[in-house]
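Colleague: Give me coordinates for this.
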Amino acid sequence: MPSSPARQPFKSPFNVAREAALRPVERFEVGERVTHDRHGLGRVTACDGEAAVYVDFGHGVRRVTLPTSKLHRL
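Modeller: Purely as a prediction, here's the structure:
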């Protein structure tokens, strides 16, 4: 008899990954102002499709992989 996958409790941390996969990937435009939880304010300088964006935070350009919950549009 085949076993069914184990059900996760409602507040299980394993449900977070499943919910994140269901959220649409946020798209950013070149020149758009953003804020990052760690690096602060910045401006998008380039986009690498849906994989990453390059953001100039004033102290250097950083590559931020997508999807991320740390980068927010202003």
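
Colleague: CA only for contacts and neighbour counts going forward, please
Modeller: Noted.

Colleague: So what's the gap between stretch 20-30 and the chain middle?
Modeller: Its chain's average C-alpha position is 7 Å from that of stretch 20-30, according to Cα atoms, centre = their mean, to the nearest Å.

Colleague: Now show me the structure for the sequence below, then we'll compare the two:
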Amino acid sequence: MTNMRMPKRHLPSSPFKTVAAPPDRFFAVGSRVTHDVYGLGRVTAVEDGVAVVVDFGALLKRVASPYAKMTGL
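Modeller: Coordinates of the predicted model:
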């Protein structure tokens, strides 16, 4: 019988759980986004991956990275 290697599984309560890196989000000028607090908007400026400026209609808001509450459409 051969010894087949199975991938290691980590329990949710394990102190040795591997930490997954959050995916990088890139927004381009003109792309449509949605924010959990401010709603729908359009990116008007990008500051070298550090922050983006979004036009939410009556409000211009600077949203800093890691953009936890914002997703692209």
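
Colleague: SS state for Ala21 of structure 1?
Modeller: At Ala21 of structure 1 the chain is in helix, as set by DSSP: H, G, I helix; E, B strand; the rest coil.

Colleague: burial measure for it, as a count.
Modeller: Neighbouring residues of Ala21 of structure 1 were enumerated by other Cα atoms under 10 Å; the total is 10.

Colleague: Which stretches in structure 1 count as strands?
Modeller: 33-36, 40-48, 52-56, 61-65, 71-73 (DSSP state E).

Colleague: burial count for the residue nearest to Cys47 of structure 1 when sequence neighbours are not counted?
Modeller: Excluding its sequence neighbours, the residue lying closest to Cys47 of structure 1 (Cα to Cα, 6 or more residues apart in numbering) is Val53, at 4.4 Å. Val53 of structure 1 has 21 neighbouring residues, counting by other Cα under 10 Å.
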